[in-house]
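Asks: the sequence isn't on hand, but the structure is:
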């Protein structure tokens, strides 16, 4: 587990795509009461929603650590909890932890985590940990105790992230189906008994139903097989496409060997949850309840559980030794590659963040970030970098999310309309202008009364107009002052 944290040791800012934007929001929620400037630009009011994991955790850590260190510490907890949950769940299902569990450990750095879905990733790690507790109490047949303590646990998971709670419900349901089927119950009796065991987990569902009353269910982009294929291929997506895809080969091979070899097999306690995750991956849309990439988040989880479900090799011997060596090599290679990738990304990000000291405190910054069509495999992780200007200079910038029911932050800076919130900071080539802004149009038409500065990331310095004065550049990005 400690070796699995090595990629995060070096970067001062963990190079996760959405993390700077989240850090901007956390800074606002912590300091808005003491900052008249932030209170002019933003409003924040606490409320119980299913997306508060790191929003609660990082401010707690910031009481004893500087804010940016507190955020990094919170991020480092995510893979630590994920790996702990994987090992503990494997122990509860098998007794001895099988060597194949090491194939699952690098998936703590899977694409949803690299994307910066930190609240979701935290909830997923917590869900894996409490799933091990669910299995343990079930093995000990302490069902009354389990039902009692999992009412607050389920609510806590939902507060961390509603999708993490849903994943835990699927894991618990799969484990109960496996347990009751092993007792030779009929399918009808099995489903009824499993549903009864799941009742203590259902309180967040009632909250969600009441909160969405009269609004309907918002979902879109169902059964997009092209996107789902991409999500699967991108499970280990990081920096080098050929390498990341090649690393899927041993994972697929070990699952195939486990299904075919008499020396291996699958634990039903983990196999059933993996199958339910597979069905969820197939059935879920890309967009739901205000969130994006909903189905994508299931892909690494179903593979992790599938790998955990592989039983320890029967009889030991040379086969078991070879399998263990291959697993250790795979884990070591992935962690080494992730460490190198994160170090390189940290250098790339710091080069862009050098603009922030030249921004006056309390400024209003129009951020325009260059993006390729469709997104490159090696994402430059700069879409939300302007959020660090909020953290360090108490500015307004147009990169914050404003999704009803997903964030508690509200943007009050009406003078910035239409460049108010994400994704207005994203600029795609003109051949794919489906979202975001057009660079030429934005420079020509942005409301001068709403912004004091323009920060162009990925656009070399240029003469953009008489009222835009260049004050900083690194050759590929630039910062301009708006002359009134």
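Replies: Ah, there it is. Keep in mind that this is a model prediction, so the values were computed, not measured.

Asks: when you work out contacts or count neighbours from here on, use the C-alpha atoms and nothing else.
Replies: OK.

Asks: OK, contacts around the residue nearest to the spatial centre of the chain?
Replies: Taking C-alpha atoms, centre = their mean as the criterion, residue 117 is the residue nearest the geometric centre of the chain, at 2.1 Å. Shown here is residue 117, whose contacts under the criterion C-alpha atoms under 8 Å, 6 or more residues apart in numbering are 18, 19.

Asks: what is the neighbour count of the nearest residue to residue 338 once chain neighbours are set aside?
Replies: Distance criterion C-alpha to C-alpha, 6 or more residues apart in numbering; nearest residue to residue 338, sequence neighbours excluded, is residue 7 at 5.8 Å. A count of nearby residues for residue 7, using other C-alpha atoms under 10 Å, gives 20.

Asks: comparison target, given below:
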């Protein structure tokens, strides 16, 4: 009797709720979240919300709302941006993604095992995985929704019309969030059925039960009917090494040694939990099959799929997450509680490292953004970015930082995503549409010399001059090392940062 309150306090569901609430901290505790792509997402949300009004943005951009499989964060963020602005709206929706993912982990664990397990707690650090750190926010929100849908699918007892309708609607919602999240949901559903197959006669009932999940094929065919460009691209020099790096980098984003050590600690803790199960069947078959299917998908995925980069980078952490979650709970409750506490401890390490990495740079990034005061409101800002070093492990928002010019100066900037067949907005000027979208800000840092490609830098600056940008922000090159740009002068500079504006 004396251990009852303690057991409840240390129950996995209680610890999971604590983790979900704490997962809000990294995004809300800093003024500039450290997601790599978040500034560009934020700018897009602001444009989608404001471009139809009589703002300078309407002179640069045209909005094309369409039903595509890449709207997970866009829909709620754009809705909120009408009242809160793109910056705050994006932060609030982004903050909810990790807690929702943890909720999906807990729900799926309960559906698969009959209760929330210690292995689910071991999987919680993977809610803050490298795809999340990259800022693949539509995808990450879609994965959270896919996990929640799979939890309902694993536990449903009937397949009457109302349940089938709910499943079809859920599939459409997940697909709308991101197509890769829908593919993950399909693999989870397939694993759910494969684990229960006993004979060939079970195949058709299994297909029938899951047919509503295929409802998104209709909008998919409509969306891709007029697609163009390379849908699949392989660009691997050493595919084995690259794929190993993808899996090893599942927690990439802060410091390499810490991220790798934490992933190793999760792996060792999962092995310990596996040894402690005390059961003949140590792994839950549905989660294990789903993990194997996702791992195979990550290994087979090309570099670009449907014009989208990094399918394997997105999928690998989810495969590892499901492998860990598949470990059955220990029969010995003391050992199971210890696994839960280990999981919470590992989550707190991940949470702390991400929050520290972001908070330690937030003031510096805000200081850099004061450069935008020199940009004319409603003007055109060209951004040139050279990365600081050849060490590419840490993921930061520096490459897209100038996107804040959209929300703070209503200015055009050349950092926005313009993926073929997934464009919710386009640039009115066809020449700018062709030349000045995402990646046009990059100038190569030659490695291992740590030397800027001077020719490329000169060409980029001259191209911006020819297209009459009102201001040019060069990041990663000291002002004294910049080549002269006729008609422009340096008005602000910080270490390796310079703002040039047109002479008037």
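Replies: Good, I have the coordinates. All values reported here derive from a predicted model rather than from experimental measurement.

Asks: work out the TM-score between the chains.
Replies: Once the chains are laid over each other, their TM-score by TM-score structural alignment, normalised by the length of structure 1 reads 0.91; 475 aligned residues with a C-alpha RMSD of 2.5 Å.

Asks: ok so, going back, any idea what the residue nearest to residue 338 of structure 1 aligns with in structure 2?
Replies: Counting by TM-score structural alignment, residue 7 of structure 1 corresponds to residue 26 in structure 2.

Asks: SS state for its match?
Replies: The assignment at residue 26 of structure 2 comes out as helix when based on DSSP: H, G, I helix; E, B strand; the rest coil.

Asks: repeat that for residue 462 of structure 1.
Replies: Per three-state DSSP, residue 462 of structure 1 ends up coil.

Asks: against residue 471 of structure 1, how distant is it?
Replies: Separation of residue 462 of structure 1 from residue 471 of structure 1 (C-alpha to C-alpha, to the nearest Å) stands at 12 Å.

Asks: more neighbours: these two, which one.
Replies: It is residue 471, of residue 462 of structure 1 and residue 471, that has more neighbours when counted by other C-alpha under 10 Å, with 14 against 11.

Asks: give me every residue that touches that one.
Replies: If you count contacts by C-alpha under 8 Å, 6+ apart, residue 471 of structure 1 has them with 358, 478, 479, 480, 481.

Asks: I'd assumed the last one was in a strand, is it?
Replies: Yes: secondary structure assignment (three-state DSSP) places residue 481 of structure 1 inside a strand.

Asks: ignoring the adjacent residues along the chain, who's closest to it?
Replies: Take residue 481 of structure 1 and drop its neighbours on the chain: the residue closest to it by C-alpha to C-alpha, 6+ apart is residue 453, 4.5 Å away.

Asks: show me what that neighbour lines up with in structure 2.
Replies: Match for residue 453 of structure 1 (TM-score structural alignment): residue 471.

Asks: what sits against residue 322 of structure 2?
Replies: By C-alpha under 8 Å, 6+ apart, residue 322 of structure 2 lies in contact with 123, 287, 288, 290, 291.

Asks: secondary structure class for it?
Replies: The three-state label for residue 322 of structure 2, taken from three-state DSSP, comes out as helix.

Asks: counterpart of it in structure 1?
Replies: Counting by TM-score structural alignment, the partner of residue 322 of structure 2 is residue 305.

Asks: in this model residue 106 seems to touch residue 144 of structure 2, though I could be wrong.
Replies: No: using C-alpha atoms under 8 Å, residue 144 of structure 2 is not in contact with residue 106; the gap is 11.0 Å.

Asks: neighbour-wise, which of those two wins?
Replies: Neighbours around residue 144 of structure 2 and residue 106, counted as other C-alpha under 10 Å, are more numerous at residue 106. The numbers are 30 against 25.

Asks: the more buried one pairs with which position in structure 1?
Replies: If you follow residue 106 of structure 2 across to structure 1 using TM-score structural alignment, you land on residue 87.

Asks: hmm, its match is touching residue 97, no?
Replies: Yes: counting by C-alpha under 8 Å, residue 87 of structure 1 sits close enough to residue 97 to count as a contact (6.8 Å).

Asks: which residue range of structure 2 does stretch 358-368 of structure 1 align onto?
Replies: Counting by TM-score structural alignment, stretch 358-368 of structure 1 corresponds to 374-384 in structure 2.
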